[in-house]
Each structure stands twice: as C-alpha cells, then as structure tokens.
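A.B. asks: Need a 3D model of the following:
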Amino acid sequence: MVDSNLLKNKLAQLADYLADLQDSQTVSLDLYRNDKKTRRYIERTLHLAIECCLDIGSHIIADNGWREPVDNKDVFAVLAENGVFSQELVPRLQKMAQFRNVLVHDYAKIDPDIVYRVLTQNLPDIREFIRAVERLL
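C.D. replies: The predicted structure follows:
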C-alpha cells in the first residue's frame, strides 16, 4: 500500500521546485551563462526536482513490492511496467535521470546549452510525472 501522506508531501515539494524552475524560464541564456548564482540556482533546483521524482518513484515501487530497479533510469521503466504512466514517457524521464548524474558527478563538464534547453523545454515531462502520480493516489 502506497504511503499517500509521504507521496503528497513529496509531490508538494516537487511542485515547489517546478514552480521555481518555471519562474527561472524568463532568464536569458546569456544571463544563465554569465551569472554564477543564477547558474547554480537553476542547476541545483533541477537536481532537486529530479531527485524528488526518483524518490517518489522509489517509494511507489517499494510500497507496492514491484521489481527492484537496477539503477535510477530503471525506476521510470518499473513505474511504466506497472501502469503508473505510459511507456512513451519512459525515455524522456530516463534522460532526466542521466542528466541528474551529469549535474551530480560531472559538475566541471556541465554544458550550459544543455542545462538551458532542459530548463526551457523539458519541464512538461516533470508535470506529466506529477499528474501520473496524482492519478495513482
């Protein structure tokens, strides 16, 4: 049985990160590239949002006794296998998990164009994830 209170709290946290990221979409690429505080804020908020998605997914999987994911990318595959959302969303969310690894482990090699593209083009994937989890609850 899914712990709905825990998931509701995590979803609220994720919605807050998403709102912050949506507010940051007005930042120009030039400002993002040249302002250290803006860059760090956006990168860290993206990281936290992705971690939150992974935490939510892991809780759902554990609470339902579904197969254990082999890595972060697999969290989203397991959720889709069990009907939480469509297989169509899986590759987009898996790219998000890979992007999280870049943010966390390859911090010296972060490509500003990629981060900016994620900020301006990929937030709908997080919104879709939120809607899917809300339907589950």
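A.B. asks: Please make it C-alpha for all contacts and neighbour counts, starting now.
C.D. replies: OK.
A.B. asks: Okay, and A15 sits in which element?
C.D. replies: A15 is part of helix 4-24 when elements are defined by DSSP states H and E.
A.B. asks: Any buried residues in that helix, and which?
C.D. replies: By neighbour count on 16 or more other Cα atoms under 10 Å, the buried set for helix 4-24 is 7, 10-11, 14-15, 17-18, 20-21, 24.
A.B. asks: Against which helices or strands is it packed?
C.D. replies: Under the contact criterion of 3 or more Cα pairs under 8 Å, 6 or more residues apart in numbering; DSSP states H and E, helix 4-24 touches helix 36-64, helix 112-121, helix 123-136.
A.B. asks: most packed of those?
C.D. replies: Stretch with highest mean neighbour count among those: helix 36-64 (a mean of 18; mean count of other Cα atoms under 10 Å).
A.B. asks: Would you do the same for the sequence below? I want to compare the two.
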Amino acid sequence: MDAEWRARIARADASLQRLEEIRASCRTLAEYVRDRDTAPLTERHVQIVVEAVLDLANLLIERNAWGAPDSGRKAVELLVQRKAISPRLGKSVITWIHTRNLIVHEYARIDDARLHRALRLHLKALRSAVAILSKRAGIA
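C.D. replies: Next up is the predicted model:
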C-alpha cells in the first residue's frame, strides 16, 4: 500500500516541479497568459497536487482514527485542530482546495490573474503540505 502512496507523492512532486518552472518563467501576468497552454497546464498540475494533499490528509486522519470529515476543508480543519499542520498552512491549503474546486467544477470562471498570483505567492504551501502530511502519515 505504501508503494502506491509513494507513487502518488512522486506524481505530486513532479507536478510541483512543473508548477515551480511555470512560476519561474511567468513572473508577470502578461507572460503567464501569452502562451495559451500555460493556464490549462497550471490548472491540471494544481489539481494533481491538491488531490494528493487531500488524499494524504484523509490517510493521516484515517490512520489516527480522528474521524471521518465530509469535505476537504473539514479534513484540513481537523488536521489543524489535531496540530498535524499549522493554522497558517491550513489556511493556505483551504485556499488551494477552493482553487481546485473552481478548476474542476467552475472552469469557465477561472481567473488567470488569481491563479497566477496564487502560483507566485502561495506555491510553497503546497510543497510544505505534501512533505508534512506524507511524513506524518509515515510514507516519506
């Protein structure tokens, strides 16, 4: 089972690497929107990483018998309550969950400026979440 989880983490890490490359090459919004493939590529990699974070969050909750939250937001709030992650990281992850939900369910409303800003300012939180949750779940 842990081999499957390590594969998920490896995929999330690869997506994080690609997001970091996009962030480095698209310092301005104009650079970000210049290539019509950049935004959809960013959206897909964000979706992959956030899904991995949610999966890891739920695995950690399950392994510790902390309950069964019925949403990603509630899972993150429970992790903060149990001191598995900091309140600051929890807030950032919840913001990313909201972004992922927009990508998946309301893709026509995605604001390129907002996603570019999140990529520029808050990408580190996703990398931290993957690292912390995988370690606490005993996978790293």
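A.B. asks: coming back round to it: superposed on the second structure, where does the helix holding A15 of the first structure end up, distance-wise?
C.D. replies: Superposing on the second structure and averaging over aligned pairs (mean Cα distance after the TM-score superposition for the first structure), helix 4-24 of the first structure comes out at 1.6 Å.
A.B. asks: Can you give me the distance of the residue nearest the centre of the first structure to D30 of the first structure?
C.D. replies: Taking Cα atoms, centre = their mean as the criterion, I50 is the residue nearest the geometric centre of the first structure, at 2.7 Å. I50 of the first structure is 24 Å from D30 of the first structure, where distance means Cα to Cα, to the nearest Å.
A.B. asks: angle of the helix holding A15 of the first structure against helix 112-121?
C.D. replies: If you take axes from the mean of the first three to the mean of the last three Cα atoms, to 10 degrees, helix 4-24 of the first structure sits at 110 degrees to helix 112-121.
A.B. asks: Tell me which helix or strand comes right after helix 4-24 of the first structure.
C.D. replies: Remark: after helix 4-24 of the first structure, the chain's next helix or strand is helix 29-34, criterion DSSP H and E.
A.B. asks: Superpose on the second structure and give me the mean offset of that following helix.
C.D. replies: Taken over the aligned residues, the distance from helix 29-34 of the first structure to the second structure averages 2.5 Å (mean Cα distance after the TM-score superposition for the first structure).
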